[in-house]
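Engineer: everything below, folded, please.
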Amino acid sequence: MDLDEEYHKWHSPVIGRDFEMLVFGKGGYPIIIFPTSRGSYYQNKDQGLIETARWFLENGKVKIYCPDSLDAETWYDKSVSPAERARRHTFYDRLILEEIVSRAMHETGHTRIAVAGCSFGGYHSANFAFRHPGITGYCFSMSGVFDIRSFTDGYYDDNVYFNNPVDFIPGASDAALWQMGIVLGTAEHDICRGQNEWMSRLLAAKSIPHWLDIRAGRDHDWPVWKEMFPHYLSMLPGATP
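Structural biologist: Next comes the predicted model:
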């Protein structure tokens, strides 16, 4: 049986052009899941990650929002200055906050959301969650990266700082961070394992509760992420029988 799926395309006032998104499910806890590096809004569906959430979707436990990425126009766009890359990313953050989070809350009746993502999508999920802890109840980062400075060619400003979790977490003080359900999923042979261990140490230094989940014998790829995602969804309130 096909999952309940909706395609949405609208003119975004934040970025000044059309933006696309897939939405799965009819109700439940709202989850925004970001694609990997320069991935599209349909990537998580095509790679089978959404299918792993079938039980949760069919039983009304979650509603999943899959926005497009702007990576090719932000951090990965070497044709513009690092300052412009960082500035453009702030518009992506605003788009998610103002055009998708508000919609998800309205449609589901929840006052908090969950965010998730694999690889560079893990960066997006953690960065958004840690920037907006008051509206983020859960963060499921799978094989994420948390230091964006390799994309800025040595350039640094406030837009870089406030979108670089390894920099701003040590000074973070919002009490909501201590109430968030945070999972840093990685694998034994994951190229991003070191970044996850680093972020875990930063969170632990502030006594922010989290789970560093290192999967034995696994690599940085979709098979381990498809194991992780339904496991993490079971942590959501009311998500298990």
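Engineer: drop to CA atoms for contacts and neighbour counts, all remaining ones
Structural biologist: OK.
Engineer: which residues in this protein form strands?
Structural biologist: Assigned by DSSP state E, the strands in the chain fall at 5-12, 17-24, 29-34, 62-67, 113-118, 136-142, 181-187, 211-215.
Engineer: the second one: how far from the chain's middle?
Structural biologist: Offset of strand 17-24 from its chain centre (C-alpha atoms, centre = their mean, to the nearest Å): 16 Å.
Engineer: tell me the buried residues in it?
Structural biologist: 19-24 (16 or more other C-alpha atoms under 10 Å).
Engineer: what packs against that strand?
Structural biologist: If you count contacts as 3 or more C-alpha pairs under 8 Å, 6 or more residues apart in numbering; DSSP states H and E, strand 17-24 packs onto strand 5-12, strand 62-67.
Engineer: most tightly surrounded among these?
Structural biologist: Across these, averaging neighbours per residue (mean count of other C-alpha atoms under 10 Å) puts strand 62-67 on top, at a mean of 25.
Engineer: now the angle from that strand to strand 5-12?
Structural biologist: Here strand 62-67 points in a direction 40 degrees away from that of strand 5-12 (axes from the mean of the first three to the mean of the last three C-alpha atoms, to 10 degrees).
Engineer: what lies in contact with strand 62-67?
Structural biologist: If you take C-alpha atoms under 8 Å, 6 or more residues apart in numbering as the criterion, strand 62-67 is touched by 20-35, 40-42, 44, 56-57, 104, 108, 239.
Engineer: here is the second sequence; please produce its structure so I can put it next to the first one:
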Amino acid sequence: MTEHYHRWYSHHLGRDLEMLVFGTRGYPVILFPTSQGSFHQNKDHGLIDSVRWFVNEGLIKIYCPDSLDGLTWYNKGIHPGDRAWNYELYDRMLHDELVPWAMHECGVHQVAVAGCSFGGYHAANYAFKHPERVAHLFSMGGAFDIKMFTDGYYNDTIFYNNPVDYLPGSHRHELWQMNIILGTSDWDICKGYNEHLSHLLNHKRIHHWLDVRGQALHDWPVWKEMFPHYLSTIR
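Structural biologist: Reported below is the predicted structural model:
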């Protein structure tokens, strides 16, 4: 399986970012790491290997960027408003730098976004904020309410990066065209977040699949079962 390492300077973030890219062609999939995970975490835990066939067949090309959680929502050393602003800059980096890069390399006008656990938040937030750029959203064990990281503080930046807050009022027509899969399981500590997001989507009559697996934990084994299944829905 072809693997390339990239390091580039982000003008939005004012720092270097690192990323692994798997494959040479196919539909672009932006795959985020879990909480405070690095750009190589999904490789290290076998998630990339679970979809080796899709990569080797040239069906998908996977981009695994850094998350910078330690500078944003997980940074308890700065004010919650600063955490939110740093994340807004991360979102701008995705929108203006990484996603256009992936679309250009793969010759498409939209991408798929995916992630496990807190990576599911990154994927869902980007997809719901920028649905014109996203055709497929695959979340595995995701959590979607960022207010748990803001110590009771709240402002517009937090609102517009908290999917369960801004999604109910969004009328972007692309949301009704997106392939949305929310993967969870009976023993998933984030099952409630997925059920709540599914309820919001149902209320708006946005088609999606709430995939509740059997007796599986919030952990890599079930995510490695989900990911190839979800990629098979890309057309």
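Engineer: any chance of the helices and strands packed on strand 17-24 of the first structure in JSON lines, with distance to residue 162 of the first structure too?
Structural biologist: Rendered in JSON lines, the data for those read as follows (distance: least, C-alpha to C-alpha, whole Å):
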{"stretch": "strand 5-12", "distance to residue 162 of the first structure": "23"}
{"stretch": "strand 62-67", "distance to residue 162 of the first structure": "22"}
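Engineer: looking at those strands, which is nearest to residue 206 of the first structure?
Structural biologist: The closest of those to residue 206 of the first structure is strand 62-67. By C-alpha to C-alpha, the value is 30.4 Å.
Engineer: now the closest one on the second structure. Mean distance?
Structural biologist: When the second structure is superposed, strand 62-67 of the first structure averages 0.2 Å from its matched positions, counting by mean C-alpha distance after the TM-score superposition for the first structure.
Engineer: find me the equivalent region of that strand in the second structure.
Structural biologist: Residues 60-65 of the second structure are matched to strand 62-67 of the first structure when aligned by TM-score structural alignment.
Engineer: how far away from the center of its chain is that stretch?
Structural biologist: 12 Å.
Engineer: do the same with stretch 47-56 of the first structure
Structural biologist: 16 Å.
Engineer: quick one: contacts of that stretch?
Structural biologist: Contacts for stretch 47-56 of the first structure (C-alpha under 8 Å, 6+ apart): 3, 44-45, 62, 222, 225-227, 229-230, 233, 239.
Engineer: span of that stretch from start to end?
Structural biologist: 18 Å (C-alpha to C-alpha, to the nearest Å).
Engineer: and residue 184 of the first structure? What does it align with in the second structure?
Structural biologist: Checking TM-score structural alignment: residue 184 of the first structure goes with residue 182.
Engineer: next: residue 19 of the first structure.
Structural biologist: Per TM-score structural alignment, residue 19 of the first structure is aligned with residue 17.
Engineer: wait, what's in contact with the residue nearest the centre of the first structure?
Structural biologist: By C-alpha atoms, centre = their mean, the mean C-alpha position of the first structure lies nearest to residue 125, the distance being 2.0 Å. By C-alpha under 8 Å, 6+ apart, the contact list for residue 125 of the first structure reads 33-34, 115-117, 139-141.
Engineer: which residue in the second structure lines up with it?
Structural biologist: Under the alignment (TM-score structural alignment), residue 125 of the first structure maps onto residue 123.
Engineer: and its match, how far from residue 203 of the second structure?
Structural biologist: For residue 123 of the second structure, the distance to residue 203 of the second structure - C-alpha to C-alpha - is 21 Å.
Engineer: kindly report the same for residue 217 of the second structure.
Structural biologist: The gap separating residue 217 of the second structure from residue 203 of the second structure is 28 Å, by C-alpha to C-alpha.
Engineer: and the two? which has more neighbours close in?
Structural biologist: Set residue 217 of the second structure next to residue 203 and count neighbours by other C-alpha atoms under 10 Å: residue 217 wins out with 18 against 10.
Engineer: ok, that one touching residue 191?
Structural biologist: No - contact criterion C-alpha atoms under 8 Å: residue 217 of the second structure and residue 191 do not qualify, at 10.2 Å.
Engineer: identify the contacts common to these two.
Structural biologist: residue 185.
Engineer: tell me which two of the contacts of stretch 47-56 of the first structure sit farthest apart.
Structural biologist: Maximum pairwise distance among those (C-alpha to C-alpha): 22.9 Å, between 222 and 239.
Engineer: could you give the residue range in the second structure aligned to stretch 136-152 of the first structure?
Structural biologist: Going by TM-score structural alignment: stretch 136-152 of the first structure matches residues 134-150.
Engineer: hmm, I was thinking of stretch 91-103 of the first structure
Structural biologist: Going by TM-score structural alignment: stretch 91-103 of the first structure matches residues 89-101.
Engineer: which residue in the second structure aligns with residue 49 of the first structure?
Structural biologist: Using TM-score structural alignment, residue 49 of the first structure pairs with residue 47 in the second structure.
Engineer: so residue 9 of the first structure makes contact with residue 41?
Structural biologist: No - Residue 9 of the first structure is beyond contact range of residue 41, at 10.8 Å (criterion: C-alpha under 8 Å).
Engineer: which residues are common contacts for these two?
Structural biologist: Joint contacts of residue 9 of the first structure and residue 41 (C-alpha under 8 Å, 6+ apart) are 20-21.
Engineer: if we can go back for a sec, I'd assumed residue 144 was in contact with the match of residue 184 of the first structure.
Structural biologist: No - applying C-alpha under 8 Å, one finds residue 182 of the second structure not in contact with residue 144, separated by 10.9 Å.
Engineer: cool, thanks, signing off.
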